[in-house]
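Undergrad: Got a sequence here, can you model it:
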Amino acid sequence: MRSLEDSVVTAGRRTQAQRRAETREALIEATIQAIVEKGHAGVTVNEVCRRAGVSHGGLFGRFDSLFDLVAAAAAEVGRRQIEGFVAKVAALPDRRDIDAVLAIWLDAARDPINTVWLELTIAARTDAQLRERLSVVRDEYAAAMMADGGLAATRGLPPAQSVALGSIVIFCFDGFAIHTGTFPQPELDALRLEAMTEMVRMYLKAHLVND
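TA: Got it, this is the predicted structure:
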């Protein structure tokens, strides 16, 4: 049988593990918020530690470098985006409803947390190490968007065409999020979504093969 002392030691170790996990989560959240508010260039060790209420030693005790922390933040952003998207699509009465699915995609692109992905994507253009890390997150995100009903309406298209269409929509919506975040034109939002929806409908009408 385990002694009371053994139980106390085990409980203490578990509590320490929980504290380490909480600190790690706080650092990742602080990094996400710093990127949203200050951009990728504004993320420094001092800034992240200040926001998280963690010492420099606390940061480097959980991540080997600031780069590794930023990469972990990117992975967390991807996880949240996938989780939110999948849940919203699953709640639709009809997962092949193009209007509804595209509206969800646009909301995901305009979510402030997507700013993190956009900022890091731009930075990765000239940073091979960051580009390599992000490619894993990107592939997981794209696979989830395709597999969990994001393109159910394209069933019948050859796989390559389905992926191409989906990527065009994502690229357009990300660009939309960048420009409207800086130069908002809310009076055009509905018209832009309507135009994209109509273009997708026309493409499907021209290329879709019935089941």
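Undergrad: contacts and neighbour counts: CA atoms only from here.
TA: Fine.
Undergrad: Please name the residues that touch the residue nearest to the spatial centre of the chain.
TA: By C-alpha atoms, centre = their mean, the chain has its centre lying nearest to Gly78, at 3.0 Å. By C-alpha atoms under 8 Å, 6 or more residues apart in numbering, Gly78 lies in contact with 117, 137-138, 141.
Undergrad: want to throw these into TSV with distance to Leu208?
TA: Rendered in TSV, the data for the contacts of Gly78 read as follows (distance: C-alpha to C-alpha, whole Å):
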residue	distance to Leu208
Trp117	32
Val137	30
Arg138	26
Tyr141	24
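Undergrad: Second chain to compare with the first, below:
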Amino acid sequence: MATATLGLYPLSRRCNGRYLDNERDITPWMARTQEQRRAETRQQLLEAARDMVAERGIAGASVDAVAEAANLTSGALYGQFGRKEGLLVALLDAWKDATASVIAADFEASSSRDDQLASLWRNLADPPADGGDAWVLLEHELWLYACRHPGARSTVAARYEDARRSLADALPGAAVADDPASEEGLASLLIALVIGLEMQRRLDPDAISDELAVAGLRTLVDAFARTRERA
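TA: Okay, the predicted model is just below:
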């Protein structure tokens, strides 16, 4: 069958069992294919970065090294993520979102505040997901990277802000009623305490038990609520 052409693209080609006979038909077919290729490229880069950062740390995972490990060019990485910290943030966002969803579901299903706080501690300090321990280390590395590279600070700060808001949304009744600022403030303190306890436990597991961590979180919640009620 002869095909007419417009520029470089045939105006009649077979796709999914039918012929595409005009430019309007061809455009979505091409767009879907390009979108699929872009998604595959993104996944290749994320997988290469995950393995390399876990092995070498952020400093040892250069743009060129990640691109080479993914059998792609550095231009492909910049095209997908803009710069190195964009890749690192994307690498951690999937884990962060999955963890936030688990915590929110646990909060909704829990019948007691201690169960909620235990879920918060367990999922952030000792995540059950495959490679969870490595993800927590990557979060620490991303924080250090932002401290050392001012250009990355706003991006990482936005991630912390998002984490605070997500936790605050899951805290109905934990802070003073009808006070969103109170809930977000409490979320900030809870995240800070969890991070500090997790860092100590990583170096000395016997120093920070699950019971101690939950008791500390409970004390913080109760003290914060009393302070806000007196204000």
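Undergrad: where does the TM-score land?
TA: Overlay of the two chains. TM-score (TM-score structural alignment, normalised by the length of the first structure): 0.75; 203 aligned residues with a C-alpha RMSD of 3.2 Å.
Undergrad: residue ranges of the strands in the second structure, please?
TA: Assigned by DSSP state E, the strands in the second structure fall at 5-6, 9-10, 13-15, 18-20.
Undergrad: Columns mean neighbour count on top of these, output as CSV?
TA: Formatted as CSV, the entries for the strands of the second structure read as follows, by neighbours: other C-alpha atoms under 10 Å:
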stretch, mean neighbour count
strand 5-6, 10
strand 9-10, 14
strand 13-15, 13
strand 18-20, 13
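Undergrad: Make CSV from the ones you listed and add distance to Thr27 of the second structure to it.
TA: As requested, the strands of the second structure are exported to CSV (distance: least, C-alpha to C-alpha, whole Å):
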stretch, distance to Thr27 of the second structure
strand 5-6, 12
strand 9-10, 10
strand 13-15, 12
strand 18-20, 10
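Undergrad: Please name whichever of those is nearest to Ala48 of the second structure.
TA: With C-alpha to C-alpha, the closest approach to Ala48 of the second structure among the strands of the second structure belongs to strand 13-15: 32.6 Å.
Undergrad: who does that closest one touch, helix- and strand-wise?
TA: Here strand 13-15 of the second structure is seen to pack against strand 18-20 when contacts are counted using 3 or more C-alpha pairs under 8 Å, 6 or more residues apart in numbering; DSSP states H and E.
Undergrad: So what's the gap between the strand it packs on and the chain middle?
TA: Average the C-alpha atoms of strand 18-20 of the second structure, do the same for its chain, and the two points are 41 Å apart (C-alpha atoms, centre = their mean, to the nearest Å).
Undergrad: what do you get for stretch 63-81 of the second structure?
TA: Mean-position distance between stretch 63-81 of the second structure and its chain equals 20 Å (C-alpha atoms, centre = their mean).
Undergrad: List the buried residues in that stretch.
TA: By neighbour count, with 16 or more other C-alpha atoms under 10 Å as the criterion, the buried positions of stretch 63-81 of the second structure are 63, 65-67, 69-70, 72-74, 77, 80-81.
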